[in-house]
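Participant: sequence first, predicted coordinates after that:
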Amino acid sequence: MGFDLTGFDCDAFVRATLEEDLGVGLPGGGQDVTADSVIPADARFSGVMDSRDAIVVAGLPIAAAFFRALDPAMEIAFLAQEGQAVPAGTHLLHLSGNARAMLTAERSALNTVQHLSGIATMTRAYVEAMGESGCILLDTRKTIPGLRHLEKYATRMGGAQNHRMGLWDAAMIKDNHVLVAGDVGEAVRRARAAGVANVICEVDRIDQIEPALTAGASHLLLDNMDVPTLREAVALVAGRVPTEASGGIDLTTIGAKAATGVTYVSVGRLTQSAPAADIGLDFTPL
């Protein structure tokens, strides 16, 4: 199972994560003192990574990269697919190789799979709560610094689509931009005049919609609107641009908001608040 994610350097991520755990560059660092002192250098283990929860799987190829970084000859079998929903007790990965390498890489591999599978699992729950509305779930930029590409990958495994990846691939005009520009229309006009093709404009009142559209907004973010107001906004936009409901949305409210006719619903908690999945790794000496 390969892992090629545009904008993400897997080798650099694995190297930096292992160096952090090993204390590379710190006095006395650069080693796993427990494994190196307790486990013979030629000892071999087999291991099984399994889920203790029902989860949506994400991150197994990265876990494999951690083990192979320390033992290039590690034998690895993937027992589940990325994006697959599996019940508790499912075996995800089988390993066979150098025991020290397995023990040293174990926590980095598990942390990554637990975090990404937790995001994918929460995302799938939100997708299912939207029912048959036809609305599309989006993530946000509320990600842990340094992990954005991985976390947004995990939301895709859960069934969401990615919102803009960063500050570079779309303009998003929010209240503070409007505060400086003077009004919504002027803020949108400035972005368009600068040659920005994709201009997302946040509006929190019905009377801001028409000025934003007239100025050239290509996407409206309907912020913190209740269900009746969202329906009114969707009717006013009348399909001229995509619409997005955002703000304070959880599993109890997303179904009703998705059913208003908006194109998208965005949820920050997918990456901001997803709990880690309960995943373990058990070893057997060979």
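Facilitator: Looks like it came in fine. What you are looking at is a predicted structure, and each value in this text was computed from that prediction instead of being measured.
Participant: all contacts plus neighbour counts: C-alpha atoms, from now on.
Facilitator: Will do.
Participant: now do the strands in the chain.
Facilitator: Counting by DSSP state E, the segments of the chain that form strands are 44-51, 55-56, 75-78, 85-86, 91-98, 136-138, 171-173, 199-203, 219-223, 243-246, 264-266, 279-285.
Participant: in TSV, list those strands along with mean neighbour count and distance to residue 186.
Facilitator: Converted to TSV, these look like this (neighbours: other Cα atoms under 10 Å; distance: least, Cα to Cα, whole Å):
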stretch	mean neighbour count	distance to residue 186
strand 44-51	20	52
strand 55-56	28	44
strand 75-78	16	53
strand 85-86	18	46
strand 91-98	21	53
strand 136-138	23	27
strand 171-173	20	11
strand 199-203	25	11
strand 219-223	23	15
strand 243-246	26	20
strand 264-266	24	25
strand 279-285	16	51
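Participant: out of those strands, nearest to residue 12?
Facilitator: strand 75-78 (20.7 Å; Cα to Cα).
Participant: can you give me the neighbour number for residue 183?
Facilitator: 15 (other Cα atoms under 10 Å).
Participant: scratch that, residue 132
Facilitator: There are 11 residues near residue 132, going by other Cα under 10 Å.
Participant: next up, the contacts around the residue nearest to residue 166 when sequence neighbours are not counted.
Facilitator: Of all residues not flanking residue 166 in the chain, residue 141 sits nearest, at 6.8 Å (Cα to Cα, 6 or more residues apart in numbering). For residue 141, the contacting residues are 148, 163-166, 268, by Cα atoms under 8 Å, 6 or more residues apart in numbering.
Participant: got another, please set it beside the one above:
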Amino acid sequence: MLPLLRGFIKEDLGAGDLTASLLAGRTCTGHYTLKTAGIVAGQQLPSLIYQLLGNDATYAPAVQDGETVAAGTSLGTASGNMATILAAERLSLNLMQRMSGIATATRTAVNTLADDHTQILDTRKTAPGLRLFDKYAVRCGGGLNHRMGLYDMAMLKDNHWHAVGSLTAAVKQLRTVLGPAKKIEVEVETEAELRAAIAAQVDIIMFDNQLPAVVKDWQKRVPATIQTEISGGITLNNLHDYAGTGADFLSLGYLTNRVNNLDIGFDLA
């Protein structure tokens, strides 16, 4: 996370804060305040940014990541070098607002699905450079992370196995290359593809763009040794319809690609 924050600081400050000369030698205290109720995420960020800017300011969180917080609540207090605190203000707010928005949306999804068995997953639909922050925020909201990138699990979509010739051939080829250490997930859209994925003994089968009744029917055909995931076309409006289908996971791209930032402000005391 620190290397990413260094890049963000460079983007924002460039050769230096042009107004910092006004603040030389001044110290201050300020408060981060949540203006819209929700789930908080990113409480470690002010301290990390201060550390990279000179380590001459501190942040004392008043609440923890993952907590449900009412509007008007102070999230924490910053104190120290005024130039450092104000230089970090916008970067920390940008990240904390986005992360808290993602955490809040995730918690809403978990509560809406209301299924003790099916767990909410995120996707790779994250803003470039922000994946670690986005996926951490999902965990703060009670969701789980799907793969971090293309490197930690193989996912076969129709474009992949069409290039090889068949789903069965694609799985066999990947097993030969990857061995047993890496999981293979296969996206299926038809019953024929479902049967092929089961026969190939993949690790995870994704039911792509299927209605709840179809998911429930297909789930009964999948052996317990294979996990299942629901994905595609799911919104907050139809999310609860998928409760009780028996799938292990349900992935939601909108958690990280249609983010409504939580309103957080910073004011000097």
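Facilitator: Right, received. Where do you want to start? Predicted model only: the values in this text are computed from it and were never measured.
Participant: re earlier: the residue nearest to residue 166 of the first structure matches what in the second structure?
Facilitator: In the second structure, the residue paired with residue 141 of the first structure is residue 124, using TM-score structural alignment.
Participant: got it, and residue 240 of the first structure?
Facilitator: So residue 240 of the first structure corresponds to residue 225, using TM-score structural alignment.
Participant: gap between the residue nearest to its match when sequence neighbours are not counted and residue 119 of the second structure?
Facilitator: Nearest residue to residue 225 of the second structure in three dimensions, chain neighbours excluded: residue 203, at 7.6 Å (Cα to Cα, 6+ apart). Note on residue 203 of the second structure: its distance to residue 119 of the second structure, by Cα to Cα, to the nearest Å, is 17 Å.
Participant: in the second structure, what residue corresponds to residue 194 of the first structure?
Facilitator: Residue 194 of the first structure maps onto residue 177 in the second structure, by TM-score structural alignment.
Participant: one more: residue 95 of the first structure?
Facilitator: By TM-score structural alignment, residue 95 of the first structure lines up with residue 78.
Participant: touching, that match and residue 58? I think so.
Facilitator: Yes: at 5.6 Å, residue 78 of the second structure counts as touching residue 58 under the criterion of Cα atoms under 8 Å.
Participant: residue 109 of the second structure pairs with which position in the first structure?
Facilitator: In the first structure, residue 109 of the second structure lands on residue 126 (TM-score structural alignment).
Participant: that match reaches residue 257, doesn't it?
Facilitator: No: with contact defined as Cα under 8 Å, residue 126 of the first structure does not reach residue 257; the gap is 12.0 Å.
Participant: got a list of what the match of residue 95 of the first structure touches?
Facilitator: Residues in contact with residue 78 of the second structure (Cα under 8 Å, 6+ apart) are 29-32, 57-60, 85.
Participant: got the contact list for the closest residue to it other than its chain neighbours?
Facilitator: Spatial nearest neighbour of residue 78 of the second structure, excluding adjacent residues (Cα to Cα, 6+ apart): residue 59 at 4.4 Å. By Cα under 8 Å, 6+ apart, the residues touching residue 59 of the second structure are 46-47, 76-79.
Participant: what's the match for residue 61 of the second structure in the first structure?
Facilitator: Counting by TM-score structural alignment, the partner of residue 61 of the second structure is residue 78.
Participant: how close does that match get to residue 36 of the first structure?
Facilitator: Taking Cα to Cα, one finds residue 78 of the first structure at 28 Å from residue 36 of the first structure.
Participant: swap in residue 120 of the first structure?
Facilitator: Residue 120 of the first structure is 35 Å from residue 36 of the first structure, by Cα to Cα.
Participant: now do residue 211 of the first structure
Facilitator: From residue 211 of the first structure to residue 36 of the first structure the distance is 66 Å (Cα to Cα).
Participant: ok, now residue 23 of the first structure?
Facilitator: Distance from residue 23 of the first structure to residue 36 of the first structure, by Cα to Cα: 14 Å.
Participant: next, count neighbours for the alignment partner in the first structure of residue 94 of the second structure.
Facilitator: Superposed on the first structure with TM-score structural alignment, residue 94 of the second structure falls opposite residue 111. Under the neighbour criterion other Cα under 10 Å, residue 111 of the first structure is assigned a count of 16.
Participant: for the aligned residue in the first structure for residue 33 of the second structure, what are its contacts?
Facilitator: In the first structure, the residue paired with residue 33 of the second structure is residue 50, using TM-score structural alignment. Residues near residue 50 of the first structure by Cα under 8 Å, 6+ apart: 89-93, 279-281.
Participant: what does residue 215 of the second structure give?
Facilitator: 207, 230, 245, 247.
Participant: I figured the last one hits residue 217, correct?
Facilitator: No: under the criterion of Cα under 8 Å, residue 247 of the second structure makes no contact with residue 217, lying 10.7 Å away.
Participant: higher neighbour count, those two?
Facilitator: residue 247 (24 against 12).
Participant: dump the contacts of residue 215 of the second structure to TSV, plus distance to residue 155 of the second structure.
Facilitator: Formatted as TSV, the contacts of residue 215 of the second structure follow (distance: Cα to Cα, whole Å):
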residue	distance to residue 155 of the second structure
207	13
230	14
245	22
247	18
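Participant: and those, which two are furthest apart?
Facilitator: 207 and 245, at 11.4 Å, using Cα to Cα across the contacts of residue 215 of the second structure.
Participant: mean shift of the longest helix along the second structure relative to the first structure?
Facilitator: Longest helix of the second structure, by residue count under DSSP state H: helix 82-113. Superposed on the first structure, helix 82-113 of the second structure shows a mean distance to its aligned partners of 0.8 Å (mean Cα distance after the TM-score superposition for the first structure).
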